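S.K.: A structural model of the following input is requested.
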Amino acid sequence: MPPPLRLDSLEIFGDVVRHGGFRAAAASRGVSSSAISQSINALEEALGIRLLHRTTRSVAPTEAGEHLLHLLTPALQDIRVAVDGLNQFRENPSGTLRINAPGPAVDHVLCPLAFQFMQTHPDVNIELISDAAIVDIVEQGFDAGVRFGNQLAQDMIAMPLGPRLHYAIVASPAYLQAHGTPEQPGDLLAHECIRRRFPGGTLVTWKFAKDGETLEIVPKGRLTLSSAQQELQAALAGAGIAHTLDDYVHAHVAAGSLVEVLLDWRQTLPSWYLYYPSRRHTSAAMRAFLGFIRDYPWP
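M.R.: Predicted structure coming up:
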């Protein structure tokens, strides 16, 4: 006689498909990979059909698994809505918020917001995932995402997070003394620029604007990194000229350990935007977080 069907195994199955493997699903749930594997094995045994193709490198749903997942996703969402509806009977909202955002937005906007929000909402858990890639937040199980205003899908509700942003071109005093100070963006092509590569493989281009004129260069340099924090470390070490959001460097510029150049060519960007699905139930925890953002005293 097959084992009884457990409803939590259905949710675990959805997590495995969404995360693309047992290990990632286990990490998202804070359990071991073997526990996830046992749940899936029990589910397949209870249903009498294989739901996942397993190889040493990947996990993917079978045709039956795809069919089940298609029907399962809205059903699980309905269950979450029903459970979240109980929040109206609690004094404080509860639950978990999962937010996907680029590293700079997490470092300088979301972390300070989350720290303060959690002090006044002790029953809400927050998970912040740093990710520079554009992802489908609904498919990936996030409550919200953060991107620039011009990167948002039309079916999303968006609200600004803080003021407009600025990129700064900085280098250490020692580097500029040894190699000279660029006066025009084109001068950077003769310098050691600290480059950054996106997760998808493309190099970050440096953009400039002055008096209605815009320029874009592909920086040249021996050092290529993958995060703004790494670029900051390299600039402080005198490895070259860095291009980072002002949030990362303004304290170092004020202290004199870095010098900002090409100030009159500074590029201004839209603010970060928090976005979330317009056609999806908004949880009590998310509603509380949105209200907190609206009332936040932005500079």
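
S.K.: every contact and neighbour count from this point should use C-alpha atoms.
M.R.: Will do.

S.K.: the residue positioned nearest the centre of the chain and residue 127: what is the separation?
M.R.: Centroid-nearest residue in the chain, with C-alpha atoms, centre = their mean: residue 101, separated by 2.1 Å. Using C-alpha to C-alpha, to the nearest Å, we find residue 101 at a distance of 11 Å from residue 127.

S.K.: for residue 248, same thing?
M.R.: Computed as C-alpha to C-alpha, the residue 248 to residue 127 distance reads 22 Å.

S.K.: who's more crowded, the two?
M.R.: residue 248 (18 against 13; other C-alpha atoms under 10 Å).

S.K.: before we move on, what SS does that one have?
M.R.: Classification of residue 248 by DSSP: H, G, I helix; E, B strand; the rest coil places it in helix.

S.K.: my guess is it contacts residue 233. True?
M.R.: No - contact criterion C-alpha atoms under 8 Å: residue 248 and residue 233 do not qualify, at 10.4 Å.

S.K.: I have a second one here; can you model it like the first so I can compare?
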Amino acid sequence: MKQNFTVRQGALDGVEVFLSVAQHRSFRKAAAELGVTPSAVSQTVRVLEARIGAALFMRTTRSVGLTEAGERFLSRAKPAFEELVAAGEVARGLGQRPTGLLRLTVPRAVVPILLEPLIASFCKAYPEIEVELATSKEVIDIAAEGFDAGIRLGHLVAADMVAVPLTPPFRLIVVGSPYYFAAHGRPENTDDLRQHACLRWRRSSGALAPWSFNVNGQAIEIAVSGPLIAGDFPTMLGAAIEGLGLAQLPEPMVAEGLRAARLVHVLEAYAPVLPGVFLCYPSRRQILPKLRAFIDHVKSRQAGDGKVQAQSVAGRAGSRKKR
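M.R.: The predicted structure follows:
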């Protein structure tokens, strides 16, 4: 079948011209307002009337009036056209300044350790942007589900996505509570895990995730067993703190527990390194100002954190020199 490479005429063709003539009751004044010739206005109205199948204006040499069909058409077309114009202004505003609803799909685990402080500062900096966080353990199709961007672990970022790093690479580490180790001892190597209670994570696919390790430069996976299976990392973290068993979790997630001595790190020599967490979105060409503002905010926060870390290192170095 031969394709038609022209756009067919739509119901809105000529409506703006009609409304201008109806307002001014003059083809000449409408032409002046629209910046076209009176003959062009007259021709457009004739085409519109032919498509509708009714005369919309009564024309004399001295005046222009509306027919009954024109009056009815005006009563419905004017508010509809004004609404379309307003819709265009709203869309234009979204394309020119940071405003509107920013929808992000995120893993639940990263919300407390990464997004809470970031979102708080972003909302204060951009009060005209509303942020919606949709947490899920499944990998959501960002474009198909209407999200502006997603948060992903590095190995889950699709090749056709633009990715902005939110964290540096980090380790996947095994932790347990001091109470657990007091009762069961510490594993010294990966084989010892057979004698330990290991908390497991069920992926969105339904499969149980094995534990991953780096042994002599080789990546290996081990099937473990234990008393609890969870669908998210925060549940596993809480169970580990309560002494239910060992958990393998991202290092940033357990950092506070380690500092507070509620958790202890074991098997450090075997910890694999993950690429980190990324903000990803479909295309640079489709970025609205609200998403661009969020990306810039992320980068500025990272730059600020880097400066703080550099100052801290310099301060410690200076302190050592004085001593």
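
S.K.: one step back: which position in structure 2 pairs with the residue nearest to the centre of structure 1?
M.R.: Counting by TM-score structural alignment, residue 101 of structure 1 corresponds to residue 106 in structure 2.

S.K.: surely that match touches residue 152?
M.R.: Yes - counting by C-alpha under 8 Å, residue 152 is a contact partner of residue 106 of structure 2 at 7.1 Å.

S.K.: off-centre distance for stretch 126-138 of structure 2?
M.R.: Taking the mean of its C-alpha atoms, stretch 126-138 of structure 2 sits 7 Å from the chain's own mean (C-alpha atoms, centre = their mean, to the nearest Å).

S.K.: how about stretch 232-250 of structure 1, which residues of structure 2 does it hit?
M.R.: Using TM-score structural alignment, the residues of structure 2 aligned to stretch 232-250 of structure 1 are 237-255.

S.K.: distance between the ends of that stretch?
M.R.: The straight-line separation of the ends of stretch 237-255 of structure 2 (C-alpha to C-alpha) is 11 Å.

S.K.: stretch 251-263 of structure 1 too?
M.R.: End-to-end for stretch 251-263 of structure 1, by C-alpha to C-alpha: 16 Å.

S.K.: in three-state terms, label the corresponding residue of structure 1 for residue 296 of structure 2 for me.
M.R.: Residue pairing (TM-score structural alignment): residue 296 of structure 2 is matched to residue 291 of structure 1. Following three-state DSSP, residue 291 of structure 1 is assigned to helix.

S.K.: state the distance from residue 291 of structure 1 to residue 113 of structure 1.
M.R.: 12 Å.

S.K.: those two: who's more crowded?
M.R.: Per other C-alpha under 10 Å, whichever of residue 291 of structure 1 and residue 113 has more neighbours is residue 113, with 16 against 11.

S.K.: alignment lookup: that one to structure 2.
M.R.: By TM-score structural alignment, residue 113 of structure 1 lines up with residue 118.

S.K.: now residue 159 of structure 1
M.R.: Residue 159 of structure 1 maps onto residue 164 in structure 2, by TM-score structural alignment.

S.K.: count the residues that sit near that match.
M.R.: Neighbour tally, residue 164 of structure 2, other C-alpha under 10 Å: 16.

S.K.: secondary structure element for it?
M.R.: strand 162-165 (DSSP states H and E).

S.K.: helices and strands around that strand, which ones?
M.R.: For strand 162-165 of structure 2, the contact count by 3 or more C-alpha pairs under 8 Å, 6 or more residues apart in numbering; DSSP states H and E identifies strand 277-281 as packing neighbours.

S.K.: onto which residues of structure 1 does the strand it packs on map?
M.R.: Per TM-score structural alignment, the counterpart of strand 277-281 of structure 2 in structure 1 is residues 272-276.

S.K.: contacts only, for residue 69 of structure 1.
M.R.: Shown in contact with residue 69 of structure 1 (C-alpha atoms under 8 Å, 6 or more residues apart in numbering): residue 14.

S.K.: sounds good, over and out.
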